[in-house]
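Q: Just need the structure, nothing else, for what follows:
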Amino acid sequence: MEITTGACRLGLWFVHVSWQGDLVLRVRFSRQGVESSVPAPIRRYCAGQREDLLALTSTATEGDSVMARIYREVRRVPYGETATYGAIAAKVGTAPRVVGMAMARNPTPLVIPCHRIVAKGGIGGFSPEVGIKEHLLSLERRAARKNGEFNPDL
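A: Alright, predicted model coming up:
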């Protein structure tokens, strides 16, 4: 099967995706792009529809490395909710700093929803810009409200 690449809008950003079937190989954010084909769940998510992206997979979750275990745990954080770096670290048996490092190296954001992982005292970081993380959390908050799933802690 051939690898496909495409992009869709997410507010002022473009989400560039490389995928093969339901396997997402890479997701990146850019200020530039041209709208083209992306997996339907990602397009719906970026349009603000309630979409958890669990039908898509990432090679980053395969294996038993600390990073893969962190990524699998992050995928368990439900749409519209957040968890702290420390909470993920405790579940995986590592340090919060290691979780932060894994989030910074996440090859498939959205599929592995690193934007849902926040610092104990604030929002935490996000590459390439924390404004994207804020936008994603706001998008999920709005969709959750629309579906009657309001979470005031988000």
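Q: make it CA atoms for all contacts and neighbour counts henceforth
A: Noted.
Q: Which residue ranges of the chain form helices?
A: Taking DSSP state H as the test, the helices found in the chain are 40-46, 66-75, 85-92, 96-104, 130-146.
Q: Make a markdown table from those helices and add mean neighbour count and distance to Asp22 to it.
A: Below are the helices of the chain laid out as a markdown table (neighbours: other C-alpha atoms under 10 Å; distance: least, C-alpha to C-alpha, whole Å):
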| stretch | mean neighbour count | distance to Asp22 |
| --- | --- | --- |
| helix 40-46 | 18 | 10 |
| helix 66-75 | 21 | 15 |
| helix 85-92 | 18 | 25 |
| helix 96-104 | 18 | 21 |
| helix 130-146 | 18 | 22 |
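Q: Another for comparison:
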Amino acid sequence: MTYTQSYNSPLGRIVLASREDALIGLWFESQKYFGRTLCEEVVKKETSILRDAHRWLDLYFSGHRPDFVPPLQLLGTPFQQQVWQQLLSIPYGATTTYAQLALTCHTSVRAIGGAVGRNPISLIVPCHRVIASDGSLTGYAGGTDRKKALLEMEQCLIG
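A: Prediction:
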């Protein structure tokens, strides 16, 4: 069973999805690949996992660095999961490039872009912290305006 709940953020409505033991989705409403991991019966219900995710979002959007990560279950291919684990290592207030991730994962920039773009747990798995080598804000499933706002909120240096 998958449980969902919405969250009203300063950048638009967010939909959260969990199973009993882990968060499986966090998307801005209508973003690219929205709800991709929702493939079973969905029930709107508050769970402890969704409460943790709400608390994480409350801290994040109030300008604080959350000091915890709710339990996550990243649903994707082994390669996507490898890339998403790399995203989790990007510190708050920092960025990396698609090229740097490609070197770390021993693959192409294009493959990295595909995996980053399909990240099912936005914000907590910080795909918004991945930028182009020239500093431009290419690609973000939630939209580049949101990506820019998130990086500004985290006070990341934008090229």
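Q: want to try CSV for the helices of the first structure, with distance to Asp153 of the first structure as columns?
A: Formatted as CSV, those follow (distance: least, C-alpha to C-alpha, whole Å):
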stretch, distance to Asp153 of the first structure
helix 40-46, 21
helix 66-75, 18
helix 85-92, 15
helix 96-104, 20
helix 130-146, 10
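Q: Tell me which of those approaches Val118 of the first structure most closely.
A: Within the helices of the first structure, the stretch nearest Val118 of the first structure is helix 85-92; the backing value is 6.1 Å (C-alpha to C-alpha).
Q: Indicate which one of the helices of the first structure is closest to Phe29 of the first structure.
A: With C-alpha to C-alpha as the measure, helix 130-146 is the member of the helices of the first structure nearest Phe29 of the first structure (8.6 Å).
Q: what does the closest one contact?
A: 11, 48-50, 79-80, 115-116, 123-126, 150-151, 154 (C-alpha atoms under 8 Å, 6 or more residues apart in numbering).
Q: Which one (most neighbours) among these?
A: Among the contacts of helix 130-146 of the first structure, the one with the most neighbours (other C-alpha atoms under 10 Å) is Arg116, at 26 neighbours.
Q: counterpart of it in the second structure?
A: Alignment note (TM-score structural alignment): Arg116 of the first structure maps to Arg129 of the second structure.
Q: Report the contact partners of that match.
A: By C-alpha under 8 Å, 6+ apart, the contact set of Arg129 of the second structure is Ile90, Ala94, Thr95, Thr96, Leu151.
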